[in-house]
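Student: The following comprises the amino acid sequence and a computationally predicted model.
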Amino acid sequence: MTDIRRVDLSIPSAARMYDWLLDGHHNYEADQRACELLLESAPSTKALARNNRWFLERVVRVMAEEHGIRHFIDFGSGLPTQNNVHQIAQAVAPASRVVYIDNDPVVLAHGRSILDENDRTAIISADMGNTPYIFGHPDFTSLIDLRQPVGVLFNSVLHCIADEDRPKDIVGRVVERLEPGSLIVICQLVSDDPQLRHDVTELMRVQTHGTWGRVRERWEVDDFFDGLVIQRPGLVDVTDWRPNSELQQRQRSIEWTEYGGLAEVPPRRQHRSATARNA
């Protein structure tokens, strides 16, 4: 197990900042200070984090209940909190299997301490761009059957990938390994305000010592879905993605949003361009 004492806890991480925004307990003083600076630029960021977590719960349930997905891969999974992917999926179908991918040592330590009790889950220490290592890892191959449709989540994580690391290519390499009928969740932070995009991007790069990417525009996230069949209700602020209640819709972030949705891997013979399924 990772020794947290050897981790430089003076450097904030996006995963632990997200945990703090969700009122979690697996974060440290540096993460809290970084969040306070972030809230100065984007005061509604706590609402954004809550909305994203609610979206995760809804979309995993839809994949399990409506599409029969039983194998899930969660890239950049973050710290365990309530209603994790395996808990949501296994509440629908107890045989569901989940592999979490993350490179934050604190995430790995806490995750393994929780997941050790569940033999249908695993957490792998890896950069999400290291596709061959992840898909060849014994914990992955023992749990995930790629001959079946799989649910893949890039939930609130691609903004952590710098442009030079080509986040679209990371998604593409994963999609190439999946059977038709597999489902992909992609959402990331976007803003229409160029100044906010610049300011928050620079703040996060400085605070995390460069382990961050960029706040993007909606059209850039649209491009991540190239070749996939977008499911209803399309690509939206995730607050509006099949909400359970008006209460969830009312608790909006203002300065920026999590934008994205759910898409299906089409048959290989199908023309590979993004198309929207009619609602």
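Tutor: On my side now, so go ahead.

Student: C-alpha from now on. contacts and neighbour counts both.
Tutor: OK.

Student: So which residue is dead centre in this protein?
Tutor: The centroid of the chain falls nearest to Asn155 when counting by CA atoms, centre = their mean (1.9 Å).

Student: That residue: what's it in contact with?
Tutor: By CA atoms under 8 Å, 6 or more residues apart in numbering, the contact set of Asn155 is 56, 74-77, 185-188.

Student: hmm, 10 Å instead?
Tutor: 52-53, 55-56, 74-78, 184-188, 258-261 (CA atoms under 10 Å, 6 or more residues apart in numbering).

Student: Met128 now?
Tutor: Taking CA under 10 Å, 6+ apart, one finds 74-76, 101-103, 134, 154, 157-158, 161, 167, 170-171, 174 in contact with Met128.

Student: at 7 Å what do you get?
Tutor: Neighbour list for Met128: 75-76, 101 [criterion: CA atoms under 7 Å, 6 or more residues apart in numbering].

Student: That one and Val157, how far apart?
Tutor: From Met128 over to Val157 the distance is 10 Å, taken as CA to CA, to the nearest Å.

Student: Leu48 too?
Tutor: Note on Leu48: its distance to Val157, by CA to CA, is 14 Å.

Student: for Asp8, helix, strand, or coil?
Tutor: Recorded secondary structure, Asp8: coil (DSSP: H, G, I helix; E, B strand; the rest coil).

Student: Now for it, how many residues are close by?
Tutor: Asp8 has 9 neighbours, counted by other CA atoms under 10 Å.

Student: check contacts around Asn118.
Tutor: Here Asn118 is in contact with no residue (CA under 7 Å, 6+ apart).

Student: For the helix or strand hosting Glu66, give me every contacting residue.
Tutor: Assigned by DSSP states H and E, Glu66 belongs to helix 45-67. Helix 45-67 is contacted by residues 18, 21-22, 39, 69-70, 83, 85, 88-89, 92, 238-239, 251-253, 257-258 when judged by CA under 7 Å, 6+ apart.

Student: tell me which element Glu202 is part of?
Tutor: Per DSSP H and E: helix 194-207 holds Glu202.

Student: quick one: that helix to chain centroid distance?
Tutor: What separates the centre of helix 194-207 from the centre of its chain is 20 Å, taken as CA atoms, centre = their mean, to the nearest Å.

Student: And for stretch 65-73?
Tutor: When C-alpha coordinates are averaged (CA atoms, centre = their mean), stretch 65-73 and its chain have centres 16 Å apart.

Student: Which residue lies closest in space to Ile184, excluding its sequence neighbours?
Tutor: Once flanking residues are discounted, Ile184 sits nearest to Val152: 4.8 Å by CA to CA, 6 or more residues apart in numbering.

Student: Follow the chain on from the helix holding Glu66 and name the next helix or strand.
Tutor: Using DSSP H and E, the first helix or strand after helix 45-67 is strand 71-75.

Student: then this one, side by side with the first:
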Amino acid sequence: MTEIDTSKPHPARMYDWYLGGKDNYPVDEELGRQMLALEPRVPVMAKVNRAFMHRATRWLAGQGVRQFLDIGTGIPTEPNLHQVAQSIAPDARVVYCDNDPIVLAHAAALLRSAPGGITEYVQADVRDPATILEGAGKVLDFGQPVALSLVALLHFITDEDGAHDLVARLLAELPSGSYLMMTHATSDFTPEESAAATARLKAGGVTLALRTREEFTRFFDGLQLVEPGVEVVHKWHPELGEPVPGQDDGVIPGYGAVARKP
């Protein structure tokens, strides 16, 4: 197993700390606390993204989708995507993918599939779509629709790193009737705080590529957006889940959307 680097913070472990988890290290908590000083709602934002994943997964499973590819999985926090999907469709197949070895260390929690379904884990970076697709292809049938989940991930990938090309490459392997579900942080509502947060993360070795609503919407070019289209994360089909405490205290600075590949 790849050695876990505890000398610098990692977004997956910071996310775990925001959610109240214990699978993080002092370096993650230190930068996490610095972020809280700039934006006290960061833990709420993390929970709102998680809740979006639950709602979008329920919606997709309700549409008959039985295959899910979740990239940027993060440290397991129940209910995980496969538990949500398989509660509706026990035969659902789910492949998780993350680049943090600590997620691999907890992969057993991600692999507790319902008896009729399958879950698998691929250790890879989103910047290496070939490895992801090769691993996922051992479990998923790319001749049938797949839901590609990129929740709270692409705001760590810059345009210089080819963020849009990466999404296009992944979608190119998926057939008609597949879906893309995404959330993304934005500076649209809090430009000064966002600039300060981006600088603080950069100093800590974490890249943050915040995008505007228009820039986020570009990821869905050529796809059919599901109503209500691009929306502030917690306002996307709230009826499909439970409200997150604190989410109504002003606008949560992030967008979410689901779209179908025609």
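Tutor: Perfect, I can see it now. Keep in mind that this is a model prediction, so the values were computed, not measured.

Student: doesn't Val265 make contact with Ile230 of the first structure?
Tutor: No - look at Ile230 of the first structure against Val265 with CA atoms under 7 Å: they stay out of range, at 9.1 Å.

Student: Identify each buried residue in the helix holding Glu202 of the first structure, please.
Tutor: When burial is assessed from 16 or more other CA atoms under 10 Å, helix 194-207 of the first structure yields the following buried residues: 196-197, 200-205, 207.

Student: Just send those residues back as JSON lines, with distance to Ala276 of the first structure too.
Tutor: Below are the buried residues of helix 194-207 of the first structure laid out as JSON lines (distance: CA to CA, whole Å):
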{"residue": "Leu196", "distance to Ala276 of the first structure": "30"}
{"residue": "Arg197", "distance to Ala276 of the first structure": "28"}
{"residue": "Val200", "distance to Ala276 of the first structure": "31"}
{"residue": "Thr201", "distance to Ala276 of the first structure": "31"}
{"residue": "Glu202", "distance to Ala276 of the first structure": "34"}
{"residue": "Leu203", "distance to Ala276 of the first structure": "35"}
{"residue": "Met204", "distance to Ala276 of the first structure": "33"}
{"residue": "Arg205", "distance to Ala276 of the first structure": "34"}
{"residue": "Gln207", "distance to Ala276 of the first structure": "38"}
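
Student: Of these, which is the nearest to Leu9 of the first structure?
Tutor: Gln207 (11.9 Å; CA to CA).

Student: circling back to that earlier point, reformat the contacts of Met128 of the first structure into CSV and put distance to Arg214 of the first structure next to each item.
Tutor: Shown next, in CSV, are the contacts of Met128 of the first structure (distance: CA to CA, whole Å):
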residue, distance to Arg214 of the first structure
Phe75, 17
Gly76, 16
Ile101, 20
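
Student: ok so, going back, give me the distance from the helix holding Glu66 of the first structure to the chain's centre.
Tutor: For helix 45-67 of the first structure, the distance to the chain centre is 10 Å (CA atoms, centre = their mean).

Student: same question, stretch 198-208 of the first structure
Tutor: That offset, for stretch 198-208 of the first structure, works out to 19 Å (CA atoms, centre = their mean).

Student: ditto for stretch 126-135 of the second structure
Tutor: With CA atoms, centre = their mean, you get 16 Å for stretch 126-135 of the second structure.

Student: Give me the buried positions along it.
Tutor: Quick answer for stretch 126-135 of the second structure (16+ other CA under 10 Å): 126-127, 129, 132-133, 135.

Student: Any figure for the gap between the equivalent of Arg53 of the first structure over in the second structure and Ser187 of the second structure?
Tutor: By TM-score structural alignment, Arg53 of the first structure lines up with Arg50 in the second structure. As for Arg50 of the second structure, its distance to Ser187 of the second structure is 20 Å (criterion: CA to CA).

Student: Repeat that for Asp5 of the second structure.
Tutor: 30 Å.

Student: can you pull the buried residues of stretch 112-124 of the first structure?
Tutor: Buried residues in stretch 112-124 of the first structure, counted by 16+ other CA under 10 Å: 112, 115, 120-124.

Student: Near Gln34 of the second structure, how many other residues are there?
Tutor: Applying other CA under 10 Å, I find that Gln34 of the second structure has 14 neighbouring residues.

Student: can I assume it sits in a strand?
Tutor: No - read with three-state DSSP, Gln34 of the second structure is helix and lies in no strand.

Student: Enumerate every residue touching the aligned residue in the first structure for it.
Tutor: With TM-score structural alignment as the criterion, Gln34 of the second structure lines up with Leu37 in the first structure. If you count contacts by CA under 7 Å, 6+ apart, Leu37 of the first structure has none.

Student: at 10 Å instead, please
Tutor: Neighbouring residues of Leu37 of the first structure by CA under 10 Å, 6+ apart: 31, 43, 200, 203-204, 207.

Student: among these, which two are most distant?
Tutor: Maximum pairwise distance among the contacts of Leu37 of the first structure (CA to CA): 17.6 Å, between Pro43 and Gln207.

Student: Aligned against the second structure, show me the partner of Leu108 of the first structure.
Tutor: By TM-score structural alignment, Leu108 of the first structure lines up with Leu104.

Student: What is the burial count for its match?
Tutor: Neighbour count for Leu104 of the second structure, taken as other CA under 10 Å: 22.

Student: Spell out which residues sit in contact with the residue nearest to it when sequence neighbours are not counted, please.
Tutor: Among residues not flanking Leu104 of the second structure along the chain, Gln123 sits closest, at 6.8 Å (CA to CA, 6+ apart). Counting by CA under 10 Å, 6+ apart, Gln123 of the second structure touches 1-2, 71, 96-101, 103-104, 107, 131-132, 135.

Student: could you redo the last one with a cut-off of 8 Å?
Tutor: Counted by CA under 8 Å, 6+ apart, Gln123 of the second structure has contacts 97-101, 104.

Student: quick one on the thing from earlier: overlap in contacts, Met128 and Val157 of the first structure.
Tutor: 75-76.

Student: And the helices in the stretch 1-150 of the first structure?
Tutor: For the stretch 1-150 of the first structure, the helices defined by DSSP state H, counting those that start in this stretch cover 14-21, 29-41, 45-67, 85-92, 105-115, 131-136, 138-143.
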